[in-house]
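1. okay, predicted coordinates and the sequence, questions at the end:
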Amino acid sequence: MSLKLQKLRQQIEGEELDAILISAPENRRYMSGFAGSAGWLLISPDDATLATDFRYVEQAGNQAPDFSIYRIQRGLGWFPEWTAEHGVKRIGFESQDVTVSVHNAFLKAIEEAEDSNNPELVPTSGIVEKLRVFKDADELALLTEAIRIADEAIDEIAPRIEPGITEEAVAWELEKAMRERGAEMISFDTIVGAGANGALPHHRADETVIRQNDAIVIDMGAKYQGYCSDLTRTVFVGEPDDKFRKIYDIVLQAQLAAEEQVTAGMTGKEVDAIARDIIADAGHGDEFGHSLGHGVGLAVHEYPHVGPTAEDDVLEDGMVFTIEPGIYLPGWGGVRIEDIVVLENGKARVISKAKKL
């Protein structure tokens, strides 16, 4: 039995469940290794089943050796059959992933089944996600490769950005550079915010033409064997002026302080405050409106939370998360700098290696 299954079964017992139904794609892949786009995991104390349709049966058998493979014919009739066969009554489902219509379909399948044991569907939230927060050596190796890909891509493309090119063109060049280095896809739509667009933290790259003396916020990431990277750098076309240097230095100071001072046992709120206080003391507290960071793994945003409301997120060794302070000035632009770190031996080790100004 894998360590992941062992830990999940302990969680199931703690929740007083007989089994759990896993539907979220990242959780399904984490627990089983199955990377297909359709399927359900059913895990009880003495069984682990992956139910999927004919398109993925062979793939599931290859990727999920710890699971029995159940071929779904049609509908959800397989679910009450499985619960009756394994004698389980209280079954947790991932309430953050299962829609109301799908939940109703499960209830209907239970009601219509001839030999149903009338199981109870119990909403749960965050059970597998909180297991995913700790990265083992294999996961860390995949994350490190995804981070390397993005680091090298921006270090190649950023120096080539010249006036006259569009944000969309820069985003495309970055994506090509990541794919050429082994990325299976991008982690999310690449953000390229030039000039005043940099004041929009999640600006979508568009046809805006980059001009001389523009600051450009670039937020990008590569996906490698399912694992995501997330990187932000702010670059400047031309010679940075005094205002840009001032804002950039504040953000960089805040980021480096958080990276150097974070220790295992601190909460996400406490780490956020390290950077936020520096930015606030410099007079820009109102211009830093998002959290300092977030976990990264199979999803680009996952546990732990690192922000002003993360008083319950205690950071521990083995956790991987971003540190990304920013300042955004409407009509002028913005500066954000983002690294991914892993807590090891109580301190943060910075994995991101892309150049900073």
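-> Everything's here; your move. Residues are numbered from 1 along each chain as shown.
2. all contacts plus neighbour counts: C-alpha atoms, from now on.
-> Fine.
3. might one say that Ile161 is in contact with Ala169?
-> No: assessed by CA atoms under 8 Å, Ile161 is found out of contact with Ala169, at 9.7 Å.
4. out of the two, which sits in the busier spot?
-> For Ile161 versus Ala169, neighbours defined as other CA atoms under 10 Å are more numerous around Ile161 (21 against 17).
5. this is the other structure I want to compare:
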Amino acid sequence: MPFYALPVIQELRAVKSAREVAFIVRAQRTSEMVLNEVVRKLKLGVSEIQLARFIVARFKHYGVKALAFEPIVAFGKGSADIHHWATKARLKKNQVVMFDFGCTVNNFCSDMTRTFWFGEPTKKFKRVYGAVLTAQKKALKLLISGEKRADKIDISARKFLHKKFGKSKFTHGLG
């Protein structure tokens, strides 16, 4: 009978050494530098493709040899698709902007998703954004208290959002 090893391997890889954590931190810090630069490029009329190309160029500038995945840049309704492909869509006033990108350092990846509002945010956006921020803070409290398992941290945020919005399925984890 075949043995399905993935759960065992995932369990073994869940805890990282100090050296592995340092690689992940370096990848994340590089991603944060790129994010700070790309946010300054948010101007009326810029396209998703232009920003995605800018992200790739900035990672190369910082010496990154491999991206974790193709950068995702999405405006408006496209931001609801976590696996959106950048298009020629141009940024308009009062739109959601979503970035999802990361890089690798010695085969360890960063994966960062950030959402912004370009213009004056709607009440609905503020409400949802506030709830997601609260869920993140609850998850961070667990992390600060010493919890190391990502699945437990993720569940705490999901439970809060489920109570707030009644949704039980989310297409993406916290990380």
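-> Done, it's in. From a predicted model like this one, the values you see are computed outputs, not experimental measurements.
6. excluding its backbone neighbours, what's nearest Ile69 of the first structure?
-> In space, and not counting its chain neighbours, Ile69 of the first structure is closest to Leu50: 5.0 Å by CA to CA, 6 or more residues apart in numbering.
7. ok, Phe75 of the second structure next?
-> Leaving aside its sequence neighbours, Phe75 of the second structure sits nearest to Val97 (CA to CA, 6+ apart; 4.7 Å).
8. and the one helix or strand Ile216 of the first structure maps to, how far from the second structure on average?
-> Secondary structure from DSSP states H and E places Ile216 of the first structure in strand 215-220. With the two structures superposed, strand 215-220 of the first structure lies on average 0.8 Å from its match in the second structure, counting by mean CA distance after the TM-score superposition for the first structure.
9. what does the following helix or strand past that strand correspond to over in the second structure?
-> As assigned by DSSP H and E, the chain's next helix or strand after strand 215-220 of the first structure is strand 222-224. Aligned using TM-score structural alignment, strand 222-224 of the first structure spans residues 103-105 in the second structure.
10. what does Leu67 of the second structure correspond to in the first structure?
-> Aligned partner of Leu67 of the second structure by TM-score structural alignment: Ile186.
11. measure its match to Ala146 of the first structure for me?
-> Look at Ile186 of the first structure and Ala146 of the first structure: by CA to CA, to the nearest Å, they are 10 Å apart.
12. can you map out the helices along the stretch 1-150 of the first structure?
-> Along the stretch 1-150 of the first structure, counting by DSSP state H, counting those that start in this stretch, helices occupy 3-14, 25-32, 57-63, 78-86, 100-112, 127-132, 137-157.
13. which among these is found nearest to Phe288 of the first structure?
-> Nearest to Phe288 of the first structure among these is helix 137-157; the distance by CA to CA comes to 24.1 Å.
14. need the contact partners of whichever helix or strand comes after the closest one.
-> Once the chain leaves helix 137-157 of the first structure, the next helix or strand it forms, by DSSP H and E, is helix 167-180. Contacts to helix 167-180 of the first structure, defined as CA atoms under 8 Å, 6 or more residues apart in numbering, come from residues 149-150, 152-154, 156-157, 161, 185-186, 190-194, 205-210, 222.
15. how about Ala27 of the second structure, what's its match in the first structure?
-> Taking TM-score structural alignment, Ala27 of the second structure has Ala146 as its aligned residue in the first structure.
16. thinking its match is in contact with Met220, fair?
-> No: contact between Ala146 of the first structure and Met220 fails when scored by CA under 8 Å: they sit 11.2 Å apart.
17. of these two, who's got more company?
-> Between Ala146 of the first structure and Met220, counted using other CA under 10 Å, Ala146 has the larger neighbour count: 30 against 25.
18. any common contacting residues for Ala146 and Met220 of the first structure?
-> The contact lists of Ala146 of the first structure and Met220 share Ser229, where a contact means CA under 8 Å, 6+ apart.
19. so the one residue sitting closest to the centre of the second structure: helix, strand or coil?
-> Taking CA atoms, centre = their mean, the centroid of the second structure lies closest to Thr113, which sits 2.0 Å from it. On the three-state scheme (DSSP: H, G, I helix; E, B strand; the rest coil), Thr113 of the second structure is labelled strand.
20. quick revisit: the residue nearest to Ile69 of the first structure: neighbouring residues, count only.
-> For Leu50 of the first structure, the neighbour count with other CA under 10 Å is 25.
21. over to Ile49 of the second structure?
-> Neighbour tally, Ile49 of the second structure, other CA under 10 Å: 19.
22. repeat that for Cys109 of the second structure.
-> Other residues close to Cys109 of the second structure by other CA under 10 Å number 21.
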